[in-house]
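Engineer: I'll drop the sequence and a predicted model, then ask my questions.
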Amino acid sequence: MSHRRSLAALTALVLSSSVTAQSDMWSNARPLTLSLSSFKFEPSEILLEHDAPYRLHFVNGSSGGHDFAAKTFFAAARIKPEDAGKIRGGRVEVGGGESVDVQLIAPSSPGTYKVRCTHFMHSAFGMTGKVIVR
């Protein structure tokens, strides 16, 4: 086998194992449901393990819209490429009665990130929380 063919075969093997590892990582994402309702997040404190994959399931049980704004958190997390478009300006918008799933890997460093709903007066009425990465 020529060196060129060996290199091509090795490259294909590395790429295929990388794709397999990536898909295994996302298939093992821990599910976490986050409820958005009239002026609260449930839970209001979200505990995540650093570098662990999660599938955040945002559910809006009210008729009006809400968002989950955590710009610093989303910037520090690694978002699954297919879900990156669901985060705009550091927030996930969830219409009334709708749900949105976002898969991500929690930030590498432990820390606390503020969360709020940016809709008019929602955070003033208590729609705030935090993500704690340990």
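Structural biologist: Ah, there it is.
Engineer: From here on, just use CA atoms for contacts and neighbour counts.
Structural biologist: OK.
Engineer: Spell out, range by range, the helices that occur in this protein.
Structural biologist: 3-27, 71-76 (DSSP state H).
Engineer: Go through the last one and flag the buried ones.
Structural biologist: Neighbour-count burial for helix 71-76, with 16 or more other Cα atoms under 10 Å as criterion, is recorded at 71, 73-74.
Engineer: what's the answer for the first one, then?
Structural biologist: Applying a neighbour-count criterion of 16+ other Cα under 10 Å, the buried positions in helix 3-27 are Trp26.
Engineer: Pasting the second one now:
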Amino acid sequence: MRVIPLALAALALSVPVTAAEAPARVTVTLANFSFTPADLHLHAGQPVTIHFVNDGSGGHDFTAAEFFAAATMDAANRARVDGAKGRVSLGKGESRDVTLTPRAGTYKVHCSHFMHSTMGMTGKLVVD
């Protein structure tokens, strides 16, 4: 009788256990008149956490209205994005995570602060 429980325990230990996969994570750094990376490539339909970091000497934002409007997000993540303008605004030294599932397409990105995009703070999101 002792053999059966031992055999069942051995069988249970031999079955691989897979944890739910966490979303991919990418970092976007906002600095004085640049995004790094300037062109961000994501996979359509695959959840991703975008970690926004402002390393600039003042405030910056990541404005991509069409991208954020097309993406699927829960209410908590939607609240981290200014939905009316499709932007993530950060003060000097701030950071914020936004988890979403992107939709396929190519989207323009810019900083909406005065003259920042003119000075090179632009980029694009490619989701395929």
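Structural biologist: The structure has been received and is ready for your questions. If you're wondering where the values come from, they're calculated on a predicted model, not measured in any experiment.
Engineer: Can you give me the TM-score here?
Structural biologist: Overlay of the two chains. TM-score (TM-score structural alignment, normalised by the length of the second structure): 0.80; 107 aligned residues with a Cα RMSD of 1.0 Å.
Engineer: Could you export the helices of the first structure as JSON lines, including distance to Ser37 of the first structure?
Structural biologist: Formatted as JSON lines, the helices of the first structure follow (distance: least, Cα to Cα, whole Å):
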{"stretch": "helix 3-27", "distance to Ser37 of the first structure": "28"}
{"stretch": "helix 71-76", "distance to Ser37 of the first structure": "20"}
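Engineer: can you tell which of those is closest to Leu34 of the first structure?
Structural biologist: When the helices of the first structure are compared by Cα to Cα, helix 71-76 sits nearest Leu34 of the first structure, at 15.2 Å.
Engineer: Please name every helix or strand in contact with that closest one.
Structural biologist: Taking 3 or more Cα pairs under 8 Å, 6 or more residues apart in numbering; DSSP states H and E as contact, the helices and strands that helix 71-76 of the first structure lies on are strand 111-116.
Engineer: now what about the strand it packs on, what contacts it?
Structural biologist: Under the criterion Cα atoms under 8 Å, 6 or more residues apart in numbering, residues 67-70, 72-73, 123, 127-134 lie in contact with strand 111-116 of the first structure.
Engineer: just the buried members of those?
Structural biologist: By neighbour count, with 16+ other Cα under 10 Å, these hold 67-70, 73, 123, 127-133 as buried.
Engineer: Can you pick out the most distant pair from the residues you listed?
Structural biologist: Maximum pairwise distance among these (Cα to Cα): 21.9 Å, between Ser123 and Val133.
Engineer: so what's the spatially most central residue of the first structure up against?
Structural biologist: Nearest to the geometric centre of the first structure sits Leu104, at 4.0 Å (Cα atoms, centre = their mean). Each residue near Leu104 of the first structure by Cα under 8 Å, 6+ apart is listed here: 53-56, 77-80.
Engineer: What's the local residue count around the closest residue to it other than its chain neighbours?
Structural biologist: Closest residue to Leu104 of the first structure apart from its sequence neighbours, by Cα to Cα, 6 or more residues apart in numbering: Ile79 at 4.3 Å. Counted with other Cα atoms under 10 Å, the neighbours of Ile79 of the first structure add up to 20.
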